[in-house]
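S.K.: what's the 3D shape of this:
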Amino acid sequence: MKSIFSKLIVLCFFLSVSFVSQSQEFQGKAYYLTKSTMDLGRWGARLSEAQKKQVMARMKNRLEKTYVLTFNKTESFFKEDEKLDAMSGATDSWGKNFTQGDSYKNVKDTALVQSQEFYGKKFLVKDKLQKIDWQLGSETKQIGNYTCFKAMALIPSDELSWYNFSWDKLRRQTPEKDSLGNDVIPEIKMTQVEAWYTPQVPVSHGPSEFWGLPGLILEVSADNTTILCSKLVINPKETVDIEAPKRGEEIDKENYQATVVEKMKDFRNNRGGRRRG
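M.R.: Model (predicted):
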């Protein structure tokens, strides 16, 4: 039954695409709100409720963000709508080192071009889009004026946050040994993703790293983050040229990650040296 349903969804998608293709100027703009939760761990257990609220208030500009996705039939451009930190009146310069930069996707060529800035240096990350094996479901819900269908996927966690850094990721790069002294191959962490897409907007685009469904993704949840479309405009009065970022040192995702890791190793070692001195 699910197989028949999936085929019907795909058929509707291609019929919609043929309809949309009659308008060469087809374009859309989707506005997304992201909300993340943060586990304060053992450190947070020592804080009072008032202190926890202060920490969460300070972190609000990292945990709640707004983005704009501009798209046509094959291309999209995903950009953060930056806002000032309500507490300090400044942008979050430290967090910016580990957040997603302006992202261009071409679903026809499965191409990704993303601008990243790390410690004042600009990079232009060029790579293939992460392939996502979506499982289409029959469950539906309404988001705004659009009927959305549910889809699920399991994606390697590191692929979803390749532009980010965590000390845990660094620890996992040092192979553990078994009782015989052999290297233990680390388990690949997977993240379960739940997405809601609408065939009423027949494009394969979505926010952040997500794409490849038979309709625009209006909501997606992965790990501790939910991204929800708050406003959708089809064929706005003013069209925007969708172009890939052009500035920065060209690099692929793997080498960009290696660059970040090496920089953070230096940061850790230098900080440890100062403490010993």
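S.K.: going by C-alpha atoms from here, please, whenever you check contacts or count neighbours.
M.R.: Fine.
S.K.: in the longest helix seen in the chain, what counts as buried?
M.R.: Scanning the chain for the helix with the most residues, using DSSP state H, yields helix 253-276. For helix 253-276, a neighbour-count test (16 or more other CA atoms under 10 Å) marks Lys253, Tyr256, Gln257, Val260, Val261, Met264 as buried.
S.K.: likewise stretch 236-244?
M.R.: Within stretch 236-244, the residues that count as buried by 16+ other CA under 10 Å are Ala244.
S.K.: here is the second sequence; please produce its structure so I can put it next to the first one:
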Amino acid sequence: MFLKEKKISALKVYRFDFKGRNFLIEEELEDLSWKLTNETKRIDQYTCQKAILSNSDKKVEAWYTKDIKVTHGPKGYYGLPGLILELKEDKKIVRFHKIQLFSEERFELKPPTEGEKITRQELEDLPAKLFNQY
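M.R.: Now for the predicted structure:
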């Protein structure tokens, strides 16, 4: 079981907002229900295990390694007991070919703090709102 966390993301919007404003979205992480399998394969020098996402309208298959102790992956997928090195989403595949790890001491990650706080729904409604302003 994984702890529920809050995720803060920052976006600078240029596509439909010509002001290039920064937005902050703070939201609870959704529970992703992974079914872990015993199937394994090698990606680069890592032994990976297969997991299938069961609470999605898409067919999602992930290959993760427990050798890298982070619970993240591409395209916003997370929650497995290791780093996702390959992700199949329907017919699309994201695969890491070269993995290079850096010391934690080299990076200082801080949640973003600058920007207008809005909800994800407000961000999705923003193009229509801006269109009606002009």
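S.K.: can you calculate the TM-score here?
M.R.: In this superposition the chains share a TM-score of 0.79, using TM-score structural alignment, normalised by the length of the second structure; 128 aligned residues with a CA RMSD of 2.6 Å.
S.K.: adding distance to Leu154 of the first structure, write the buried residues of helix 253-276 of the first structure out as JSON lines.
M.R.: What follows is the buried residues of helix 253-276 of the first structure, written out as JSON lines (distance: CA to CA, whole Å):
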{"residue": "Lys253", "distance to Leu154 of the first structure": "20"}
{"residue": "Tyr256", "distance to Leu154 of the first structure": "23"}
{"residue": "Gln257", "distance to Leu154 of the first structure": "21"}
{"residue": "Val260", "distance to Leu154 of the first structure": "25"}
{"residue": "Val261", "distance to Leu154 of the first structure": "25"}
{"residue": "Met264", "distance to Leu154 of the first structure": "28"}
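S.K.: and the longest strand seen in the second structure, which stretch of the first structure?
M.R.: Scanning the second structure for the strand with the most residues, using DSSP state E, yields strand 34-43. Counting by TM-score structural alignment, strand 34-43 of the second structure falls onto residues 134-143 of the first structure.
S.K.: the first structure: helices as residue ranges?
M.R.: Under the criterion DSSP H, helices of the first structure are mapped to 2-20, 41-45, 49-58, 60-63, 157-160, 167-172, 253-276.
S.K.: what's the closest of those helices to Ser76 of the first structure?
M.R.: Ser76 of the first structure lies closest, by CA to CA, to one member of the helices of the first structure: helix 2-20, at 15.9 Å.
S.K.: report the spatially closest residue to the counterpart of Ile118 of the second structure in the first structure, excluding sequence-adjacent ones.
M.R.: Under the alignment (TM-score structural alignment), Ile118 of the second structure pairs with Ile251 of the first structure. Leaving aside its sequence neighbours, Ile251 of the first structure sits nearest to Val125 (CA to CA, 6 or more residues apart in numbering; 4.9 Å).
S.K.: isn't the match of Ile118 of the second structure up against Lys126?
M.R.: Yes. Here Ile251 of the first structure reaches Lys126: they are 6.1 Å apart, a contact under CA atoms under 8 Å.
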